[in-house]
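Participant: Structure here, sequence nowhere to be found:
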């Protein structure tokens, strides 16, 4: 079985956002997959995808603080600022974290650990809708 769908995620403020439920809700075919892989590809260069803590929202806030210290906005020497002072720092953060995930599927659900969730890292101050291309490959139940 192969399925592919473009998922639009609503615009969000800058920060890290748990999107696991949105991804699963957009993929009804997931329930029919006994074993497989779900590949997620974020079609943007100023946001990111990652897997991390799904229970305590403080982790997502700490992620934002950490990456803002690691890649400060308006640091001297940045040349690229076509879309504002957050533009190049957003590209740096996206490159550090990445834009794709491959997730195991087992018995009709994502086979994530008990405390794992999918994060969208929104690295721009004024971002719009984000698109994720989801490709599911596996064996049907």
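Facilitator: Everything's here; your move. This one's a predicted model, so the numbers in the text were calculated from it and none came from an experiment.

Participant: From now on I want contacts and neighbour counts done on CA atoms only, so please keep to that.
Facilitator: Will do.

Participant: I'd like the distance from the lengthiest helix in the chain to the chain centre, please.
Facilitator: Across the chain, the longest stretch assigned as helix under DSSP state H is helix 57-70. Computed by CA atoms, centre = their mean, to the nearest Å, the separation of helix 57-70 from the middle of its chain amounts to 15 Å.

Participant: Check stretch 94-105 too.
Facilitator: Distance of stretch 94-105 from the chain centroid (CA atoms, centre = their mean) equals 7 Å.

Participant: Buried residues in that stretch, which are they?
Facilitator: Applying a neighbour-count criterion of 16 or more other CA atoms under 10 Å, one finds 94, 98, 99, 100, 101, 103, 104, 105 buried in stretch 94-105.

Participant: put this beside the first:
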């Protein structure tokens, strides 16, 4: 059994989805592991991870608009605003999504569907650098 671990630093420019499939695949390609399981972990409470369609950009725009309605910025709605009015909505959006993904590896390739991509979902308005941990285990 082999393991590999790497930190991926993802720059975000604004609230929204940033595809990281290529970077994650490049990490997998560098490893001497053919079959196993990749864990992708986001070390933040105001950003999350998604596996989502990567063919039609309207899917991403619709997701972003949906989350604006589910957890809107409203200074009268939340107590927590330590880092600004988008702070608590960002935490809620993360709670409704996920900070960890598990993706199987088969014959040296991620087992993603034809239209699936891996995304960091930034929930804050300001640019950030997000630390994404990649851990691959297998043989």
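Facilitator: Structure's in. What do you need? Quick caveat, the model's predicted, so the values are computed rather than measured.

Participant: So after superposing, what's the score?
Facilitator: Overlay of the two chains. TM-score (TM-score structural alignment, normalised by the length of the second structure): 0.93; 138 aligned residues with a CA RMSD of 1.3 Å.

Participant: next structured bit after the longest helix of the first structure?
Facilitator: For helix 57-70 of the first structure, the following helix or strand on the C-terminal side (DSSP states H and E) is helix 87-97.

Participant: if we take the buried residues of stretch 94-105 of the first structure, which one ends up nearest to residue 44 of the first structure?
Facilitator: Of all these, residue 44 of the first structure sits closest to residue 99, with 7.6 Å by CA to CA.

Participant: Let me know whether residue 106 of the first structure touches residue 30 as I believe.
Facilitator: No - contact criterion CA atoms under 8 Å: residue 106 of the first structure and residue 30 do not qualify, at 9.3 Å.

Participant: Those two - which one has more neighbours?
Facilitator: Of the pair residue 106 of the first structure and residue 30, residue 30 is the one with more neighbours under other CA atoms under 10 Å, namely 25 against 20.

Participant: Next, work out how far apart that one and residue 137 of the first structure are.
Facilitator: From residue 30 of the first structure across to residue 137 of the first structure, the span is 10 Å (CA to CA, to the nearest Å).

Participant: What of residue 49 of the first structure?
Facilitator: Residue 49 of the first structure is 19 Å from residue 137 of the first structure, where distance means CA to CA.

Participant: and those two? which has more neighbours close in?
Facilitator: With neighbours defined as other CA under 10 Å, residue 49 of the first structure and residue 137 compare such that residue 49 has more, 24 against 19.

Participant: Just list the residues touching that one, thanks.
Facilitator: Contact analysis of residue 49 of the first structure by CA atoms under 8 Å, 6 or more residues apart in numbering lists 42, 97, 98, 99, 100, 101, 118, 119, 120, 121.

Participant: what's the spacing between the most centrally placed residue in the first structure and residue 17 of the first structure?
Facilitator: Note on the first structure: the residue nearest the mean C-alpha position is residue 49, at 2.6 Å, using CA atoms, centre = their mean. Distance, residue 49 of the first structure to residue 17 of the first structure, using CA to CA: 10 Å.

Participant: which neighbours do the two share?
Facilitator: Jointly contacting residue 49 of the first structure and residue 17 under the rule CA under 8 Å, 6+ apart are 119, 120, 121.

Participant: JSON lines for these, including distance to residue 66 of the first structure and secondary structure?
Facilitator: JSON lines is the format used below for these (distance: CA to CA, whole Å; DSSP: H, G, I helix; E, B strand; the rest coil):
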{"residue": "119", "distance to residue 66 of the first structure": "15", "secondary structure": "strand"}
{"residue": "120", "distance to residue 66 of the first structure": "16", "secondary structure": "strand"}
{"residue": "121", "distance to residue 66 of the first structure": "12", "secondary structure": "strand"}
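
Participant: Quick check on the residues you listed: which are buried?
Facilitator: Buried members of these, counted by 16+ other CA under 10 Å: 119, 120, 121.

Participant: I am finished for the moment; much appreciated.
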